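> sequence unknown, structure follows:
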């Protein structure tokens, strides 16, 4: 018998929990914007205590993240906008599929990330060294393979003319 996914009500608040290597990396409240049972979308302000400059983008107070998670995909796509509404780009995390229930949305970060600038001209694969050092390939080769495929899939989506538009449609 398959498990029926828990679907939080649109407009309700959930706590997003990002776990890494068995521990909670960050947790923050977000408002549910959409949930069809597979794809869930939440909106949240920048959850960092201070601005963070990555060199290719700066996340700061007032930025709004519209975060797309899937219960059946190994990634999350986060659209990032400034306080004034200008699109900064998309930050994509490679994660295990999201688990949603009891007021939480939990994902396990698998180290690999992708950044796509608002104009689509810059596509950066990030943290591949951290992924290699994590030992996931030895501990869980199936998960490591799924993570690598997810990063490749995200990059293809970002580099093709359609970008993330089709992926995020409907939400």
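Sure thing, it's come through. Bear in mind that the values here come from a model prediction, so they are computed numbers and not experimental data. Numbers count the residues shown, from 1 in each chain.

> alpha carbons only for contacts and neighbour counts from here, please
Will do.

> As a check, name the ranges of all helices in this protein.
Under the criterion DSSP state H, the chain contains helices at 128-134, 136-139, 141-159, 165-168.

> Now distance to residue 104 and mean neighbour count too, for those, in CSV please.
Converted to CSV, the helices of the chain look like this (distance: least, CA to CA, whole Å; neighbours: other CA atoms under 10 Å):
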stretch, distance to residue 104, mean neighbour count
helix 128-134, 26, 13
helix 136-139, 25, 13
helix 141-159, 23, 17
helix 165-168, 21, 12
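
> structure B:
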């Protein structure tokens, strides 16, 4: 295998789908795939700075993203460009699918944030989740999403994500 084809094999496009449409697509470096968990690294893919009030995502930030084929969430470890840990942003999603160099993840509106020091844990976008109508359209998915958020919150308020991401 040539260096170019090795480089190509280590790249994936992450496609975040919301409400049946691709919300954002970005290239990422494939770090690991054990058949269940997929780990990628990518720079902040948003336009400019996104200030949530509790954290700012900005150009230069680096995201190490963990996706599972059998779990209803993704965990994104966020560092500054200089390597300082900001925290973990967690998306509640359907299980991820990797095929042909594309990692597809369906966002289910619920999110969780844990600061680097563990002092801040926030459940996010519960109003968007309720307004999405998922509970009426797909009660199984809605229940799985809420269970996933509860499980992540327990980890975040406890010892954090170290064991989960090891």
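Good, I have the coordinates. None of these values were measured; they are calculated from a predicted model.

> looking at the helices of the first structure, which is closest to residue 97 of the first structure?
helix 141-159 (10.5 Å; CA to CA).

> Centroid-nearest residue for the second structure?
residue 74 (3.8 Å; CA atoms, centre = their mean).

> Look up how far residue 139 of the first structure lies from the residue opposite it in the first structure once aligned.
By TM-score structural alignment, residue 74 of the second structure lines up with residue 76 in the first structure. As judged by CA to CA, to the nearest Å, residue 76 of the first structure and residue 139 of the first structure stand 23 Å apart.

> Residue 121 of the first structure too?
36 Å.

> do residue 21 of the first structure as well
From residue 21 of the first structure to residue 139 of the first structure the distance is 12 Å (CA to CA).

> cool, and residue 153 of the first structure?
Separation of residue 153 of the first structure from residue 139 of the first structure (CA to CA): 23 Å.

> Nearest spatial neighbour of the aligned partner of residue 109 of the first structure in the second structure, chain-adjacent residues omitted?
Matched by TM-score structural alignment, residue 109 of the first structure corresponds to residue 107 in the second structure. Leaving aside its chain neighbours, residue 107 of the second structure sits nearest to residue 93 (4.5 Å; criterion: CA to CA, 6 or more residues apart in numbering).

> what residues are up against the counterpart of the one you found in the first structure?
Matched to the first structure by TM-score structural alignment, residue 93 of the second structure sits across from residue 95. With contact set as CA atoms under 8 Å, 6 or more residues apart in numbering, residue 95 of the first structure has these partners: 74, 75, 76, 107, 108, 109, 110, 111, 147.

> wait, doesn't the second one sit right on residue 92?
Right, residue 75 of the first structure. Yes: counting by CA atoms under 8 Å, residue 92 is a contact partner of residue 75 of the first structure at 6.9 Å.

> Neighbour count for these two, which is higher?
Legend: neighbour count by other CA atoms under 10 Å for residue 75 of the first structure and residue 92, higher for residue 75 (29 against 23).

> Can you redo the helices of the first structure as a markdown table, where the extra columns are distance to residue 38 of the first structure?
Formatted as a markdown table, the helices of the first structure follow (distance: least, CA to CA, whole Å):
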| stretch | distance to residue 38 of the first structure |
| --- | --- |
| helix 128-134 | 26 |
| helix 136-139 | 26 |
| helix 141-159 | 17 |
| helix 165-168 | 12 |
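
> Noted, bye for now.
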